[in-house]
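# A predicted structure for the sequence below; I have some questions about it.
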Amino acid sequence: MLEKKDISLEKAVLIGIVTKDQDEDRSKEYLDELEFLTYTAGGDVVNRFTQKMDMPNPKTFIGSGKMDEVKQFIKDNEVGTAIFDDELSAAQERNISKILNCKVLDRTNLILDIFAQRAQTSYARTQVELAQCEYLLPRLRGMWTHLERQKGGIGMRGPGETEIETDRRIVRDKIALLKERIRTIDKQMSVQRGNRGSMVRVALVGYTNVGKSTLMNVISKSEVFAENKLFATLDTTVRKVVIQNLPFLLSDTVGFIRKLPTQLVESFKSTLDEVREADLLLHVVDISHPNFEEHIDSVNRILDEIKSNDKPTIMVFNKIDAYKPEPFDEDDLTSEKTTANYTLEEWKRTWMGRIGENALFISAVNKENLEEFKKRVYDEVRKIHIQRFPYNHFLYPDYEIENK
């Protein structure tokens, strides 16, 4: 249920496909996520359209019959935006815009728009602008639809191409300028990180909207912005945290998402330096989400991309207060029990049990099991600290002794 807002929400329709690699359940889940993205961006989803296909139509993504259905709905309901769940090619976007006669976005464009809204600092704005320029460059031809109608006119073709090439050169120059600006800010931030001394660094990582910022607020007693929307945090926030008398640095990083645009992974790699340079990762997972295992895989793939998948990691399964397994009828011999029916105790006996003490189950909102969480983090940070400063470990006695 969307909250009432002062501004009127943009009416939008969502369009996805069902393929052999993406069944109906998976397609529905992606569209649920796309709807949440649309809401975060300021849109109101009024309808969804899906079509079963072997592969997307290279010209219009979906078939002509389904496209007519979408077109009629948009016309009848005065919808201003059509959002596709996968990235569209420049040609597809151009063809669809002509048919639907409305604003056409794909998942990448939508995520870029949210990032643009959420970017607060100069650094985040620069990274978003770079990603937008890299997304725009191959699509510039579509911006010149006013020339296409005159393509056959005498003397019109040359100037049209010249204008497009001029724009391409401007965008390329802009990309080079933004990359240089990011390199400069990176150097400044590297100096700042160096000035923090040799304190142990701990980074919160995880899928978007899993409760990283809420957990950071609870642990560091700070007021990091947290909201039930995707990508509430773009800028990395670093806080000094003390558990008992052991200080360390805790950083809250940008959340990941499936089908994360390549441009964003590239432009935000520098923001993820906090993850690269961390001594310990706290991988926060929303265990109440029905497909949290897929979220874990998505995060691990990006960690692998930035060469941070081999760091010491504690899996923090958050939102246990919201976890509700689907009911299962033991007497129904025709039904088969799936992971959707697992209780938390049953989950703990799966692969989570093999992680052992590196699997924690908490509720950051209700502050459930936070003492166990703090103790585990304390133990791991203390171990790293002793390795780094072998002669100072007597300053940090065991957690159990301090709590007597």
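On my side now, so go ahead. Residues are numbered from 1 along each chain as shown.
# Please count neighbours and contacts with C-alpha atoms only from this point.
Fine.
# sec struct for the residue of the chain positioned farthest from its centre, please.
In the chain, counting by Cα atoms, centre = their mean, Ile154 sits farthest out from the average C-alpha position, at 49.0 Å. Here Ile154 is coil, with the state taken from DSSP: H, G, I helix; E, B strand; the rest coil.
# What of Ile111?
helix.
# With the one 3 residues further on instead?
Using three-state DSSP, the structure places Ile114 in helix.
# Would you mind measuring from the residue farthest from the centre of the chain to Gly142?
According to Cα to Cα, to the nearest Å, Ile154 stands 21 Å off from Gly142.
# before we move on, what about Arg26?
31 Å.
# For those two, indicate the residue with more neighbours.
Taking neighbours as other Cα atoms under 10 Å, Arg26 and Gly142 compare with Gly142 leading, 18 against 14.
# residues touching that one, list them.
Ala90, Ala91, Glu93, Arg94 (Cα atoms under 8 Å, 6 or more residues apart in numbering).
# Now flag whichever of these is closest to Gly211.
The nearest member of those to Gly211, counting by Cα to Cα, is Glu93 at 34.8 Å.
# Could you point out the helix or strand that follows the helix ranked longest in the chain?
Taking DSSP state H as the criterion, the chain has its longest helix at helix 157-195. Sequence order places strand 201-206 as the next helix or strand after helix 157-195, per DSSP states H and E.
# so what does that following strand touch, helix or strand wise?
Strand 201-206 sits against helix 212-220, strand 246-252, helix 273-276, strand 280-286, helix 292-305, with contacts defined as 3 or more Cα pairs under 8 Å, 6 or more residues apart in numbering; DSSP states H and E.
# by how many degrees do the last one and strand 280-286 diverge?
It refers to helix 292-305. With axes from the mean of the first three to the mean of the last three Cα atoms, to 10 degrees as the basis, helix 292-305 and strand 280-286 are set at 150 degrees to each other.
# ok, and here's another one to check against it:
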Amino acid sequence: MLEKKSIDYENTVLIGVITQTQDETKVKEYLDELEFLTYTAGGEVKKRFIQRIDVPNPKTYIGTGKMEEVEAYVKENDIGSVIFDDELTPAQQNNIEKLLKCKILDRTGLILDIFAQRAQTSYARTQVELAQYEYLLPRLTGLWTHLERQRGGIGMRGPGETEIETDRRIVRDRIALLKKKLTKIDRQMETQRGNRGALVRVALVGYTNVGKSTLMNVISKSEVFAENKLFATLDTTVRKVVIGNLPFLLSDTVGFIRKLPTQLVESFKSTLDEVREADLLLHVVDISHPNFEEHIASVNQILGEIGCAEKKTIMVFNKIDQYHPETIAEDDLTTERTTAHFTLEEWKNTWFSKIGDRALFISALNKENLDEFRKRVYDEVRDIHVTRFPYNNFLYPEHLDEF
């Protein structure tokens, strides 16, 4: 049960669909994540609606009967927002708003809202604002539902076209201005990265809420914001870290998520440049999450999209203190044994064994197995440093001081 703080949570409803590509198990899993996103944004989920449908309704995404069921629940329970797990077209969003008469969001809009809340620096706020405007632009017609004539042409000219086109022009101008601003900041950040010298660069990457910021705090002894919510960190934090007598730069980056909006991938290009320019990636995984293998696949997909799939990587399986496999009684012959019942030792003997010493199992919060982690990172950074500076008389101690 999620702990509620003394703030007003908005009543919300979640909607997902079972299709030919999404079975019931997958939809429930996605809705679990969507509920956590909703909680992070300040909402409390009152009910979930799931419909089995081969092809989403082009007008309202879900079928007429299910929409009537949702409409009745929204009216009776003071629902402020209805959130769809998949991205809606501008027409679908407009049609649903007319029917339900409340705020309609999809996963993309919800993530953008969280990012807007979490952005702390001017740079992050500019990135989020750009993504929001690019998301808003094709949906502007929905803001003018009181006007019948929305397109030009014979018999269709009028104030509707004028106001909408004016609005679109304002948004396009704002997008152009934000892109120009980001280009300028990107050049400044590129100069900053260049001024860091030839120090080895290590980047923490991973799914959102896997403990990257907590690990960053432990390694660098810094106070990076960490919280048990999705997207606690938006701004890339870079710290100089020294293990033994070997210095390197460690960066904490924005967390990835399934169905990450393309607008955000583009807007956060410079943030992801920290990943592109890293010499070593520490791919942090929450092994206590039941779907951590899919999280790994999602992160690897995004790393591939930004050209980092072949980078030297260490898999860091975090939160081992919270990993509790399901148990089966010895006399239970009916329950099928699955990966949910694997112990950590059994996981290590699966595909993890192919990774070899590139798989580490730790608890950043409880500082378990950090000596092994520290030694492994030290060895990797040292190898990169020796390759970069073959004639540097660096002393590499056999025994490292503790954190």
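Arrived safely, thanks for sending. The model shown is predicted, which means the values in this text are computed figures rather than measured ones.
# Superpose the two chains and report the TM-score.
Scored by TM-score structural alignment, normalised by the length of the second structure, the superposition of the two chains gives a TM-score of 0.96; 400 aligned residues with a Cα RMSD of 1.7 Å.
# Now distance to Arg172 of the first structure and mean neighbour count too, for the helices and strands packed on strand 201-206 of the first structure, in CSV please.
Listed next are these as CSV, based on distance: least, Cα to Cα, whole Å; neighbours: other Cα atoms under 10 Å:
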stretch, distance to Arg172 of the first structure, mean neighbour count
helix 212-220, 36, 22
strand 246-252, 32, 21
helix 273-276, 25, 22
strand 280-286, 36, 24
helix 292-305, 25, 17
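# Those: which one's closest to Ile7 of the first structure?
helix 212-220 (26.6 Å).
# Does anything pack onto the next helix or strand after the closest one? Which helices or strands?
Next helix or strand after helix 212-220 of the first structure toward the C-terminus (DSSP H and E): strand 237-243. Using 3+ Cα pairs under 8 Å, 6+ apart as the contact test, the elements touching strand 237-243 of the first structure are helix 212-220, strand 246-252.
# mean per-residue distance, strand 237-243 of the first structure to the second structure?
On superposition with the second structure, the mean distance recorded for strand 237-243 of the first structure (mean Cα distance after the TM-score superposition for the first structure) is 0.4 Å.
# Would you mind getting the angle between that strand and strand 201-206?
For strand 237-243 of the first structure against strand 201-206, the angle by the same axes, to 10 degrees is 120 degrees.
# could you give the angle of strand 237-243 of the first structure to strand 246-252?
Counting by the same axes, to 10 degrees, strand 237-243 of the first structure lies at 150 degrees to strand 246-252.
# chain center to strand 237-243 of the first structure: distance?
23 Å (Cα atoms, centre = their mean, to the nearest Å).
# try stretch 222-237 of the first structure
12 Å.
# cool, and stretch 101-114 of the first structure?
Here the centre of mass of C-alpha atoms in stretch 101-114 of the first structure, compared against the chain's by Cα atoms, centre = their mean, lies 16 Å away.
# same thing with stretch 185-203 of the second structure?
Offset of stretch 185-203 of the second structure from its chain centre (Cα atoms, centre = their mean): 24 Å.
# and what of stretch 13-23 of the first structure?
Distance, centroid of stretch 13-23 of the first structure to centroid of chain: 20 Å (Cα atoms, centre = their mean).
# try stretch 336-351 of the first structure
26 Å.
# Which residue ranges of the stretch 1-150 of the second structure form helices?
24-41, 64-76, 90-100, 107-118, 122-136 (DSSP state H, counting those that start in this stretch).
# mean deviation of the third one from the first structure?
What that stands for is helix 90-100 of the second structure. Mean deviation for helix 90-100 of the second structure: 0.5 Å (mean Cα distance after the TM-score superposition for the first structure).
# Next: the last one.
Here helix 122-136 of the second structure, set against the first structure after superposition, deviates by a mean of 0.5 Å using mean Cα distance after the TM-score superposition for the first structure.
# Check the longest one too.
For helix 24-41 of the second structure, the mean distance to aligned residues of the first structure following superposition is 0.6 Å (mean Cα distance after the TM-score superposition for the first structure).
# so what does that helix touch, helix or strand wise?
Partner elements for helix 24-41 of the second structure (3+ Cα pairs under 8 Å, 6+ apart): strand 10-18, strand 43-52, helix 107-118.
# For those, give me TSV that also has distance to Val386 of the second structure and mean neighbour count.
As requested, those are exported to TSV (distance: least, Cα to Cα, whole Å; neighbours: other Cα under 10 Å):
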stretch	distance to Val386 of the second structure	mean neighbour count
strand 10-18	52	22
strand 43-52	51	17
helix 107-118	39	20
